[in-house]
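Visitor: what follows is a predicted structure for the sequence shown.
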Amino acid sequence: MPRPRKEARLRLRKDGDRKIWVIKDGSRYVRTGCFEEDVSGAEERFAEYLADKYEPPVSRSGADITGADVMLFYAKERVPKLANPSMEADFMTRLQLFWGAKALSEVKGSTCRAYAALRIAQGVKSATARRELETFRAAINFYVKEFTLPFRPTVELPAKSPPRERWLTRSEAARFIAAARARGNHHVARFILIGLYTGTRSNAIKTLQWTANTEGGWIDLEHGVFYRRGLEAIETNKRRPPVRIPERLLPHLRRWKRLDGIGKYVIHRDGKPMASLRKAWANSRKDAGLGIEVIPHTLRHTCATWGMQNGSEVWELAGYLGMSPKMLSDTYGHHHSDHQSGATRAISMRPGGR
């Protein structure tokens, strides 16, 4: 009796002096173009390979459709159009291990809680498990809408983590920048200054270039405008509107451009773009005497906090940061110079308005 054919899978194979990731599908070996250290790239190519092979089932029964069916269809039809396909592919790789063989009829509160508990036991944070389940929910909703199924499983999410409130004082920010420069981490110093004065998200800063391009944002020094996304980039819920460059940041940018000459990237090391600042960030942070709670997103919190403390109009600051006025007020409203000023005056007044 012949052995059953194994499903397609990733494996390492020698290629000269190095190892590369290939997809083994039966007797076929398909090259991914990714070396051993590029695991995420190999997983993304694998997801694309599976999506290209995939044909969705026509059944309208929740017992006949699996999580793998849903995620493969989502990976093929929707993920390539999202702002960060590689991140979604990574989430689905994790989801596939738990949900792939399960039917949609098994998606309910108890199994969602079991998935979250498993991921937390594996060492990830509750917020990460929540984000992965949000991707699974989006895949299910996309599938249900596409095939007009008569049911929609409910994906239960872990509770949201409380918002981070850590922000830097001006003296802390100055120490951080000085520490980065003292270590020779000038790319980190640039990153900090841009984050503090524009509140731009980490990925958008790392891909920033000196000229207009399709990969990421760019700096228009002539007109003093900071474009946060590439010419063909898809706008997402995490909005990245163009903004005027603050007066305190503009001289820094002009000086960096003179130093970089014909260089392409604003944040770079020896002209090469930075995929990660993790080690340099951690070392500079430690030298500055700051705790591990200070992460790149702290710069966005700091920008919003400084703006509110200085009495900025909520709608104007929200537009600058690319968030809704409600989110700004809910998260940072207590920092505003006028926060509850009317209430405190009323409480302090004596009867009769004195």
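Guide: Great, that's in hand. Numbers count the residues shown, from 1 in each chain.
Visitor: please count neighbours and contacts with C-alpha atoms only from this point.
Guide: Noted.
Visitor: can you name the residues that contact residue 156?
Guide: Going by CA atoms under 8 Å, 6 or more residues apart in numbering, residue 156 touches 108-109, 112-113, 133.
Visitor: A further structure is provided below for comparison with the first:
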Amino acid sequence: MPVFYLAYKRKPWIVKYREPWTNKPRVKSFGKDEEEKARAFERAQADLYEREREIIRRAKRRRAAQAPAGITVDDLLQRYMDTLSNPSTRAANDYHLRLFLSIYGHRKAHCISMEDVAAFLELQAKRGVGKSTACRRVGIVRTAYTWAVRWGLLSVNPLAGLQLSSPTPQTPDPPTAREARMLFATAAPHLQRVIAIGMATGARIGPSELFRLRWTDVDTRVAVLRMPNASKGAPLEAREVPLRSDLLRMLRQWEKEDAALGCPWVIHYKGRPVRSISRAWHNTLRRAGISRRIRPYDLRHAFASRSLDHGAELKCVAEIMGHANEKMIVRFYRHTNPRARRKAINAAPSLGLDKNMDPD
């Protein structure tokens, strides 16, 4: 780390040094009469640099000692999964990685190649797996490999250059008011609650939010509930959601029923908490005579679209749904309806081209 003098500067004594953690160059200037101070600073920085670099070297040696020799793909992915704090994310990743691990899990992690990934994607396509789902699965593997290099489990990432296409998400239109009534009429009691609360509050349908809702979170006297926030970086554990009058009447009735059972959860099946409604949902679609694809999560989309269609403020809709970024609502949750599309078609005046056509 040199100390040198530049006479033309207001503070001519210059010390150049590097930060030990980032290795970025830094410069500090001292006045004309501060040569000794500059040299003392240079010595202190040199000493600090060596001590901190030794800490870094020790950490690398510990990581190398902890990393098993010739780590397998299964070991690497399991270690990565252990770092995920959200149980829902871990469960989803575990599901998506099953086939990849069954094929490549026994292989040495550093031996996986781009050709292996291409073969896996081809296999997924032949099994009828959607392109979006297949890319998501490979994306999890790529993220795990990046993490492994960062933490010293691998010296080189064999998937560093992997590029995945971003297929257009195939999000179905949310249920219309008529479809929601058809579903509600044929649904089991616990699913009726999911439909009503999902359409009226925009809650995330699943264990991240709605299935965690307890009666202690619902205040029917002041018509408000505290919806648990999903683990997506929200600053608060829950958000306050006002209750509309039609939902409030149903909640008061359900609250009485559950008080007699001693059940603390708003969404439950015969007094037991609910983790998944996939089978019940598909059975309800079939009984309702709805053949098109509708997901439980589309109830959340329906809330956003219907609210905005009827003049709700975008910021309020975002806050109710637990989104800090209003653009997310417009980009992912806002759906148009046939009436709005017809209005858009007829918004511009006619060009009068039909006047030159012969009448039938």
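Guide: On my side now, so go ahead. The structure presented is a predicted model; accordingly, all values stated were derived computationally and were not measured.
Visitor: returning to what we had before: now render the contacts of residue 156 of the first structure as CSV, adding distance to residue 83 of the first structure, secondary structure and neighbour count.
Guide: Output for those, formatted as CSV (distance: CA to CA, whole Å; DSSP: H, G, I helix; E, B strand; the rest coil; neighbours: other CA atoms under 10 Å):
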residue, distance to residue 83 of the first structure, secondary structure, neighbour count
108, 29, coil, 13
109, 29, helix, 14
112, 26, helix, 21
113, 28, helix, 16
133, 18, helix, 22
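Visitor: from the residues you listed, which single one is nearest residue 39 of the first structure?
Guide: Closest approach between the contacts of residue 156 of the first structure and residue 39 of the first structure, by CA to CA: residue 133, at 21.8 Å.
Visitor: tell me which residue is most central in the second structure.
Guide: Nearest residue to the geometric centre of the second structure (CA atoms, centre = their mean): residue 232, 6.5 Å.
Visitor: which stretches of the first structure form strands?
Guide: For the first structure, the strands defined by DSSP state E cover 9-15, 18-25, 28-35, 218-220, 225-227, 243-244, 268-269, 272-273.
Visitor: what's the closest of these to residue 288 of the first structure?
Guide: The nearest among the strands of the first structure, by CA to CA, is strand 268-269 at 21.1 Å.
Visitor: go ahead and name everything in contact with the closest one.
Guide: 187, 274.
Visitor: ok, average deviation of it from the second structure?
Guide: Once the two models are superposed, strand 268-269 of the first structure sits on average 2.1 Å from its counterpart in the second structure (mean CA distance after the TM-score superposition for the first structure).
Visitor: what stretch of the second structure lies opposite that strand in the alignment?
Guide: Using TM-score structural alignment, strand 268-269 of the first structure lines up with residues 268-269 of the second structure.
Visitor: do the same with stretch 283-290 of the first structure
Guide: Against the second structure, stretch 283-290 of the first structure falls on residues 283-290 (TM-score structural alignment).
Visitor: residue ranges for the helices of the second structure, please.
Guide: Counting by DSSP state H, the second structure has these helices, from start to end: 35-66, 73-82, 87-104, 114-126, 131-150, 177-186, 189-201, 245-261, 278-288, 298-309, 314-321, 326-328, 338-345.
Visitor: winner for burial among these?
Guide: Mean neighbour count (mean count of other CA atoms under 10 Å) peaks for helix 298-309 among the helices of the second structure, with a mean of 23.
Visitor: ok, average deviation of it from the first structure?
Guide: Mean deviation for helix 298-309 of the second structure: 1.3 Å (mean CA distance after the TM-score superposition for the first structure).
Visitor: packing partners of that helix?
Guide: In terms of contact count using 3 or more CA pairs under 8 Å, 6 or more residues apart in numbering; DSSP states H and E, helix 298-309 of the second structure is assigned the packing partners helix 189-201, helix 314-321.
Visitor: and those as TSV, adding distance to residue 157 of the second structure?
Guide: Formatted as TSV, those follow (distance: least, CA to CA, whole Å):
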stretch	distance to residue 157 of the second structure
helix 189-201	43
helix 314-321	39
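Visitor: nearest to residue 46 of the second structure among those helices would be which one?
Guide: Closest approach to residue 46 of the second structure among these is made by helix 314-321 (51.1 Å; CA to CA).
Visitor: circling back to that earlier point, relative to residue 60 of the second structure, which of the helices and strands packed on helix 298-309 of the second structure is closest?
Guide: Nearest to residue 60 of the second structure among these is helix 314-321; the distance by CA to CA comes to 43.5 Å.
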